[in-house]
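A.B. asks: only the shape, not the letters, is given here:
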């Protein structure tokens, strides 16, 4: 059988170590699907229900494994649907290859059905972006696309017209001279980690050794450098503050960390940023400047593999462009070990008080169920190497503060894009990548409803993901954002009847439990996590529970008051919830 372009693509993906493609077929990629079919023993195609989910799955797969994620969609609408998940990959800097279809070359420009110029559509999201118009471009352009995705940790895109997909790979319709094909031996998947220069390290050590109140801010770029981060922090007597995507870098219960930073962070982390005189940033370009030291307050050392990200938020005294783990290994012997640990001790005490307050909010007696209690039940019952995926919204607040990183646990969400709905697709992809681990999607009712059909995907592919729905029957984060702006809530709560997603789970052939009684919650969570297949717990939580910032600023309090004066429709229930939280905190 003559090899077609679709099969050449499949073979080349296999040579790059790709074993899975997430996607949804259509007549715009039938030739590619035939190529995938011919390699089906080695290349698995995971069929989804919505292309957006396919892109999220490819992104989640890349985040969890560090390998290339691949998604495929048909021409026109299918290619458009991929975009939200692809922007998630781009903004969180993970390598994803998107493969789409295109109408036959003979009809391009004739307003043909579903004719969308995807190279133009993708020009912002994809670092490498090409329509393949000649079989002779194979497999070279596949190599270039993948190299761009891996080297730049971003999105690459290839689109194939229908006639090119099924053309013989040896065909040259234009009789052009080929520029030459790369060797067919397996390419190198990644480059060795980049060490730091001695000059950069010497300057960094000089700044850090001179500091009196040193703080560390670590992001997901420091993943894999846990031991090195802890060793440097111990030498500098520095508290470790974590970004939300960087939550997995060091354990939450480690004595050196004060937790997260920002709207979803902790009060100790925010206050120590206001006091520190030296800041070591590792693997992060934290975007929320108002939570960082004020300009001129602290001298900054920044370590990042991507030099273009250094100095984006604050003036930098010492820049180290290198792999985080290697740079910290090289830096450690150059640091003077601190004997004065008073700055660290101060914020360790504040952290202990903060944690006690958070535990107090996990109140099992509250009815409606407190969302903090829901995530605490998950935290208690989950395995020590569980992976938790999360959507954007109030659920991110609860997960940030009440999901404990310990042992081999991990945590993933849409970081910079902060889009709704990736939680379930992430979980499906990560369960596929790590079949022996417990993978839990902690999602809101809003995000789950957007791509809930993918629970059926998990059932059909026998992927035992666990889905925990924090159901407040509202777009909770948007509700509180309206109030913080000083406006009463509007159009953010769903009308009755409230959805029963557990019934959907059972209809799909999975485990489903609906929980409204706090006494039934721990048992339902344990039973779902013990279930051998896909399982879902739909838990009704208090819709008026506010995701309060770690430290309430004057402007926030002022706008909150203004919203009530203007006629906040659920002010009694909201005030009751806030008061209950404060009482519990004072009792802790």
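C.D. replies: Here it is on my side, so go on. Predicted model, so just to flag it, every value in this text is computed and none were measured. Numbering: from 1, shown residues only.
A.B. asks: hey, let's count contacts and neighbours off CA atoms from now on
C.D. replies: Will do.
A.B. asks: helices along the stretch 151-300 of the chain, start to end?
C.D. replies: Counting by DSSP state H, counting those that start in this stretch, one finds helices in the stretch 151-300 of the chain at the ranges 162-165, 198-210, 226-236, 267-275.
A.B. asks: single out the most deeply packed of the ones you listed.
C.D. replies: A comparison of the helices of the stretch 151-300 of the chain by mean neighbour count, using mean count of other CA atoms under 10 Å, puts helix 162-165 on top with a mean of 24.
A.B. asks: what is that helix packed up against?
C.D. replies: Counting contacts by 3 or more CA pairs under 8 Å, 6 or more residues apart in numbering; DSSP states H and E, helix 162-165 is packed against helix 5-15, helix 30-38.
A.B. asks: below is an additional structure, to be compared with the one above:
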């Protein structure tokens, strides 16, 4: 058999160390699929039920491994479906290569069926974006696309017309005044990141050494620098505040951290940020400026491997463009530190906060408190478990009640904050780490969007565990409406409530439906012990508010106004809030 372009693509992916492609076939990529088939011994094709899930899987794989994630979709609607997952990759700065099909070159522009010019559609999401028009472009443009994705930590896209996919790779249908195909090469991208400049480090040290109330804000860019973050925090006497994607930077029970920030964060973190006179940002360009010090109220130093991300939120006096681990390690000997009283005070505040959160994990509360569900999962999960999460109220419960300890990890859609990636993330990460416990903590809304992928896990024998926090509503939107002062509207599903455990059992997996508090721990324990895929669907209190760590006057005012305007579930909601407060006061 002559080597076709689809086969050349498969070979080049293998040369770059790619071992898995997530996707869904279609007549627009039959030539590519034939190339994958010819190399199935080295390149696994993981078949999914929806292309959006394939893009989420590629993104989750890249987030968890640091390697290139690859997804493939057919022409037209298949390529369109990839977009949400690809934007998740772009906004969270992880390398993903998207491969799509296209109509034959002779048909382009003829309004042919499914003729969507995906290279134009992808102009915003993809850093490298090209339609292949000549077999001679292979494999050089594949190298360019992969290098761009890896070096820029972004999305690359290649789209292949059907006739090009099956053309002999040596074919050249054109006469070229300037002969020569794009050069191909496999340069190593494993070179160490550039070290920080000494002058930049000295400037940062000068700012930090003048602080009396320093705070460190860490994000996903510091996940590999745990020891260095802790050492700098202890030297400075600075509380460590964590973004949600950076939750695993420092163990949640470590005395230097005050936990998360923002709507899902802690009161000690918010108050430390309000009080600080100096802020060190490491591996984050945290987008919610209202939770950061007002510009000019605190001196700011920022460390980020990408210079373009420095100074996006606040004026930065001391920028350090470098890898977080290298920069912190070099910065530590230059720091003199404070007397530690600021950190000591917030350690005490954090002890009180942890006691309040523990009090909300109450097994006696009926309906089931989502905090209790998350607390049971936290207690029973392995010390090296990977937790994936969707966006919504479930992110609040995970942020506050999933404890990073040991080698635990935590992943969710950060800057895009989209619904539905929790399940696909878990599938991809279980595939990447077959020996680890991988748990998807998802809401009923997010799970329902891509629930067919649970069958994907069963068919590929991936023993993921799924815990559904089922409040039969779009809970985060519900509370956003109330906080804005509106009575809730169109955010609760009608009866009957879904029983996703029956779907799990129908797939041939473990499935349990939980409606009473006394059943929660046992069902979670059984699911975690099950050797294959397992799902626990838990009916939780739909009126449990994901309250901010610190309620502002405006939030309280709008909350009250919404009730005065006729909040339809005000009695149940007020009863839940009252029980929360009573539990906290008892702690």
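C.D. replies: Arrived safely. Just so we're clear, the structure is a prediction, and the values are computed from it rather than from any experiment.
A.B. asks: TM-score of the superposition?
C.D. replies: After superposition, the two chains reach a TM-score (TM-score structural alignment, normalised by the length of structure 2) of 0.99; 586 aligned residues with a CA RMSD of 0.8 Å.
A.B. asks: ok so, going back, out of the helices of the stretch 151-300 of structure 1, which is closest to residue 328 of structure 1?
C.D. replies: Among these, helix 226-236 comes nearest to residue 328 of structure 1, with 5.8 Å by CA to CA.
A.B. asks: returning to that earlier point: export the helices and strands packed on helix 162-165 of structure 1 as JSON lines, with columns for distance to residue 450 of structure 1.
C.D. replies: JSON lines is the format used below for those (distance: least, CA to CA, whole Å):
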{"stretch": "helix 5-15", "distance to residue 450 of structure 1": "31"}
{"stretch": "helix 30-38", "distance to residue 450 of structure 1": "27"}
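A.B. asks: about what we covered before: okay, the helices of the stretch 151-300 of structure 1 in a markdown table with distance to residue 461 of structure 1 next?
C.D. replies: Below are these laid out as a markdown table (distance: least, CA to CA, whole Å):
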| stretch | distance to residue 461 of structure 1 |
| --- | --- |
| helix 162-165 | 27 |
| helix 198-210 | 49 |
| helix 226-236 | 34 |
| helix 267-275 | 42 |
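A.B. asks: compare these and give me the one nearest residue 341 of structure 1.
C.D. replies: helix 226-236 (8.6 Å).
A.B. asks: that closest one vs structure 2, average offset?
C.D. replies: Mean deviation of helix 226-236 of structure 1 relative to structure 2 after superposition (mean CA distance after the TM-score superposition for structure 1): 0.3 Å.
A.B. asks: could you give the angle of that helix to helix 198-210?
C.D. replies: Per axes from the mean of the first three to the mean of the last three CA atoms, to 10 degrees, the angle that helix 226-236 of structure 1 makes with helix 198-210 is 50 degrees.
A.B. asks: tally of neighbours for residue 477 of structure 2?
C.D. replies: Using other CA atoms under 10 Å, residue 477 of structure 2 has 17 neighbouring residues.
A.B. asks: report the contact partners of residue 425 of structure 2.
C.D. replies: Contacts for residue 425 of structure 2 (CA atoms under 8 Å, 6 or more residues apart in numbering) come out as 56-57, 59-61, 388, 440.
A.B. asks: I should have written residue 476 of structure 2 there, sorry.
C.D. replies: Residue 476 of structure 2 sits in contact with 392-393, 546, where contact means CA under 8 Å, 6+ apart.
A.B. asks: that one belongs to a strand, doesn't it?
C.D. replies: No - Residue 476 of structure 2 is assigned helix when assessed by DSSP: H, G, I helix; E, B strand; the rest coil, not a strand.
A.B. asks: return the residue of structure 1 aligned against it.
C.D. replies: Here residue 476 of structure 2 is matched to residue 477 in structure 1, going by TM-score structural alignment.
A.B. asks: that match and residue 557 of structure 1: what is the separation?
C.D. replies: As judged by CA to CA, to the nearest Å, residue 477 of structure 1 and residue 557 of structure 1 stand 17 Å apart.
A.B. asks: and if you look at residue 423 of structure 1?
C.D. replies: Taking CA to CA, one finds residue 423 of structure 1 at 31 Å from residue 557 of structure 1.
A.B. asks: give me the more crowded residue out of those two.
C.D. replies: Higher neighbour count among residue 423 of structure 1 and residue 557: residue 423, with 30 against 14, using other CA under 10 Å.
A.B. asks: which one in structure 2 is aligned with that one?
C.D. replies: The alignment partner of residue 423 of structure 1 in structure 2, by TM-score structural alignment, is residue 422.
A.B. asks: I figured that match hits residue 414, correct?
C.D. replies: No - taking contacts as CA atoms under 8 Å, residue 422 of structure 2 lies outside contact range of residue 414: 11.9 Å.
A.B. asks: how far does the helix or strand residue 388 of structure 2 falls within sit from the chain's center?
C.D. replies: Using DSSP states H and E, residue 388 of structure 2 maps to strand 386-389. Taking CA atoms, centre = their mean, to the nearest Å, one finds strand 386-389 of structure 2 lying 9 Å from the centre of the chain it belongs to.
A.B. asks: in terms of secondary structure, what does that strand contact?
C.D. replies: Here strand 386-389 of structure 2 touches strand 409-411, helix 422-432, strand 438-443, going by 3+ CA pairs under 8 Å, 6+ apart.
A.B. asks: what about the second one, how far off from structure 1?
C.D. replies: Read it as helix 422-432 of structure 2. Taken over the aligned residues, the distance from helix 422-432 of structure 2 to structure 1 averages 0.1 Å (mean CA distance after the TM-score superposition for structure 1).
A.B. asks: A strand includes residue 408 of structure 1, no?
C.D. replies: No - counting by three-state DSSP, one finds residue 408 of structure 1 to be coil, located in no strand.
A.B. asks: what's around it, how many residues?
C.D. replies: Neighbour count of residue 408 of structure 1, defined by other CA under 10 Å: 12.
A.B. asks: right, I'll leave it there.
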